[in-house]
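Novice: Coordinates for the following, if possible.
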Amino acid sequence: MNNLSLDTVLFDLDGTLLDTAPDLAFALNTVLVEQKRAPLPFEQIRPWVSHGGNIMIKNGFQLNDDDPTLESLRQRFLTIYADHIADQTRLFDGMAAVLETLENKGIQWGVVTNKSAWLTDPLLHKLGLASRSVCNISGDTLPQRKPDPAPLLHACQLANSTPEQSIYIGDASRDVEAGQRAGMRTLVALYGYIGAQETPTEWGATGMLQKPFDLLSWIDQSIN
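Specialist: Coordinates of the predicted model:
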């Protein structure tokens, strides 16, 4: 898709814009220890993060969907996480320069995540990002969530942009699916929380980013 304009870059949050895994792993391991379980290695937890708290609890405690303890453990996990939401979370290495470069080029950027607003909003505020982004779409902003395209289309409306003038970057197959269904170009954040068993090259994305800074070279090569 060369020779197309670009005025909006939309990011998934966990594993794409922000490295949230340390704080989420802390929350999960805290719950495990409270329940007299052994904490898990960070590298084991990291690929679970993009799939949300429910999956983290299910995997961490090896529970089924119908386990009666699942919801109470998830709520405890979220409470701990909310209290430590920005202790270690940072922009991925190089992302600060990427955002600054986008802003200097007159390209606006925003966030579209399945993370609930009561977690997304405080996190972005604490990191000084909320006022810089053109939109912050959370998992409960609309009735629909990714892979439904509605959140991305809503982001375009708030950004006064169109899907054709936007790209969406994420680290999960549902991110690519949502972007494709919205009519956007999509990029995979290979530096994100992608498990060894996942095959991002088969997701059908427009391109791949080995590191955040690759976005700038992709824009230079692909967009006029």
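Novice: alpha carbons only for contacts and neighbour counts from here, please
Specialist: OK.
Novice: Just the element for E198, please.
Specialist: Under the criterion of DSSP states H and E, E198 resides outside all helices and strands.
Novice: And it, how close does it get to M184?
Specialist: Per CA to CA, to the nearest Å, E198 is found 22 Å from M184.
Novice: residue boundaries of the helices in the chain?
Specialist: 21-34, 42-45, 53-61, 70-83, 95-104, 117-126, 150-159, 173-182, 214-222 (DSSP state H).
Novice: Let me have those helices in CSV, adding mean neighbour count and distance to N136 as columns.
Specialist: Below are these laid out as CSV (neighbours: other CA atoms under 10 Å; distance: least, CA to CA, whole Å):
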stretch, mean neighbour count, distance to N136
helix 21-34, 21, 20
helix 42-45, 14, 26
helix 53-61, 19, 20
helix 70-83, 17, 18
helix 95-104, 15, 15
helix 117-126, 16, 8
helix 150-159, 21, 8
helix 173-182, 22, 16
helix 214-222, 14, 20
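Novice: So which of these is nearest A205?
Specialist: Closest to A205 of those is helix 173-182 (CA to CA; 6.0 Å).
Novice: got the contact list for the closest one?
Specialist: 12, 146-150, 152-153, 163, 167-170, 185-188, 200, 203-205 (CA atoms under 8 Å, 6 or more residues apart in numbering).
Novice: again, 6 Å this time
Specialist: Residues from elsewhere that reach helix 173-182 (CA atoms under 6 Å, 6 or more residues apart in numbering): 146-149, 168, 186, 203, 205.
Novice: Can you check those and name whichever has the most neighbours?
Specialist: Y168 (28 neighbours; other CA atoms under 10 Å).
Novice: Can you tell me how far it is from K36?
Specialist: Applying CA to CA to Y168 and K36 gives a distance of 41 Å.
Novice: count of neighbours near D171?
Specialist: By other CA under 10 Å, 27 other residues sit near D171.
Novice: Would you do the same for the sequence below? I want to compare the two.
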Amino acid sequence: MRPETGMSATGFPALVLFDLDGTLLDSAPDFVATIDVLRAQRGEAPIAADQLRPHVSRGARAMLAAAFPRLDQAAREALVPPFLAIYREQLARHGAPFEGVEALLAAIEGSGSRWGIVTNKPEALARALLPLLGWQARCAVLVGGDTLALRKPDPLPLLHAAQALGVAPGDCAYVGDDERDIIAARAAGMPSVVALWGYRPEHDDPATWQGDALVASAHALIDPAAWPRPR
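Specialist: Modelled structure (predicted):
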């Protein structure tokens, strides 16, 4: 397949790759509901959303550590399978795309560019979300955390997504709310966008991540001028 190059005629990257949780999708309410089921099973009170929200982008184990700080690592590890099983039942029941995301995706599509998802969420769960959000026919490529042998912050998932669509890495852009996203993009040779609207612990400073652009809202990315230029 001949690689696509450069920007679209309207100024968007040829391929925009997104992280999922905390970038496209405000999934924290689904995870709060999931944790509350687990806590109820153990006779514990519901968790405060603000206690869990900063850990969502770090995955199941980080959320379980925040929700059950008194359990040791082995006990929390045993909760991962039931956590994922309960979460599957909560998919998109409480969460929704972040404000501006739908308009942004429409703008990318309208420009002639394509978009896809590279997430550390298990592929089966990420793929199950697409029809619930109406994205199954729109998302050009999806790479999950278990699709390949390595996951972010390794660049392999980003490079795999670009190669699958025949786009040179430097002509893509990757958007994420976690430092691992920016590390992976830099290693892949992709311009990176830090999604400041996402989830992160209070001590994290996105200004130190060396992203190519820091953007406060998905709405701002509807302006092609907000995107970093190809490498």
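Novice: What does the TM-score come to for these two?
Specialist: The TM-score (TM-score structural alignment, normalised by the length of structure 1) is 0.93; 220 aligned residues with a CA RMSD of 1.6 Å.
Novice: ok, back up a step: out of E198 and M184 of structure 1, which sits in the more crowded spot?
Specialist: Of the pair E198 of structure 1 and M184, M184 is the one with more neighbours under other CA under 10 Å, namely 23 against 12.
Novice: Next one: the more buried one from N224 of structure 1, what distance?
Specialist: M184 of structure 1 sits 16 Å away from N224 of structure 1, going by CA to CA.
Novice: again, but for G179 of structure 1
Specialist: Distance of G179 of structure 1 to N224 of structure 1, given as CA to CA: 21 Å.
Novice: same deal with I85 of structure 1?
Specialist: From I85 of structure 1 across to N224 of structure 1, the span is 39 Å (CA to CA).
Novice: If you count surrounding residues, which of those two has more?
Specialist: I85 (23 against 10).
Novice: And the more buried one, what's its match in structure 2?
Specialist: The equivalent of I85 of structure 1 in structure 2 is L91 (alignment by TM-score structural alignment).
Novice: what does K126 of structure 1 give?
Specialist: Mapped onto structure 2 by TM-score structural alignment, K126 of structure 1 lines up with L132.
Novice: Same check on Y168 of structure 1?
Specialist: Counting by TM-score structural alignment, Y168 of structure 1 corresponds to Y174 in structure 2.
Novice: Same check on D14 of structure 1?
Specialist: D14 of structure 1 maps onto D21 in structure 2, by TM-score structural alignment.
Novice: Just give the number of residues close to T199 of structure 1.
Specialist: Residues near T199 of structure 1, counting by other CA under 10 Å: 11.
Novice: for it, what are its contacts?
Specialist: Applying CA under 6 Å, 6+ apart, no residues qualify as near T199 of structure 1.
Novice: and the gap between the counterpart of it in structure 2 and I182 of structure 2?
Specialist: Counting by TM-score structural alignment, T199 of structure 1 corresponds to D205 in structure 2. Per CA to CA, D205 of structure 2 is found 13 Å from I182 of structure 2.
Novice: Then P169 of structure 2?
Specialist: Counting by CA to CA, the gap from P169 of structure 2 to I182 of structure 2 is 14 Å.
Novice: what's the answer for A65 of structure 2, then?
Specialist: Distance, A65 of structure 2 to I182 of structure 2, by CA to CA: 24 Å.
Novice: ok, back up a step: among the contacts of helix 173-182 of structure 1, find me the one that's closest to L18 of structure 1.
Specialist: Y168 (14.8 Å).
Novice: Does the closest one touch T186 like I think?
Specialist: Yes. Y168 of structure 1 is within contact range of T186, at 4.9 Å (criterion: CA atoms under 6 Å).
Novice: If you tally nearby residues, what's the number for the closest residue to L196 of structure 2 other than its chain neighbours?
Specialist: For L196 of structure 2, ignoring the flanking residues on the chain, the nearest one in space by CA to CA, 6 or more residues apart in numbering is A216 at 5.0 Å. Burial of A216 of structure 2 is recorded as 13 neighbouring residues (other CA under 10 Å).
Novice: Aligned against structure 1, show me the partner of A216 of structure 2.
Specialist: Checking with TM-score structural alignment, A216 of structure 2 has Q210 as its match.
Novice: Over to P153 of structure 2?
Specialist: Counting by TM-score structural alignment, P153 of structure 2 lines up with P147 in structure 1.
Novice: how far away is that match from D12 of structure 1?
Specialist: P147 of structure 1 is 12 Å from D12 of structure 1, by CA to CA.
Novice: And for N59 of structure 1?
Specialist: N59 of structure 1 is 22 Å from D12 of structure 1, where distance means CA to CA.
Novice: One more: A189 of structure 1?
Specialist: 9 Å.
Novice: Touching both of these two, which residues are there?
Specialist: G170.
Novice: Next, the distance between the ends of stretch 116-132 of structure 2.
Specialist: End-to-end distance (CA to CA), stretch 116-132 of structure 2: 16 Å.
Novice: residues making contact with that stretch?
Specialist: Identification of contacts with stretch 116-132 of structure 2 by CA under 6 Å, 6+ apart yields 17-20, 136, 139-146.
Novice: what's the spacing between C172 of structure 2 and I86 of structure 2?
Specialist: 35 Å.
Novice: re the thing from before, the match of A216 of structure 2 contacts V188, doesn't it?
Specialist: No. Using CA under 6 Å, Q210 of structure 1 makes no contact with V188, being 8.5 Å away.
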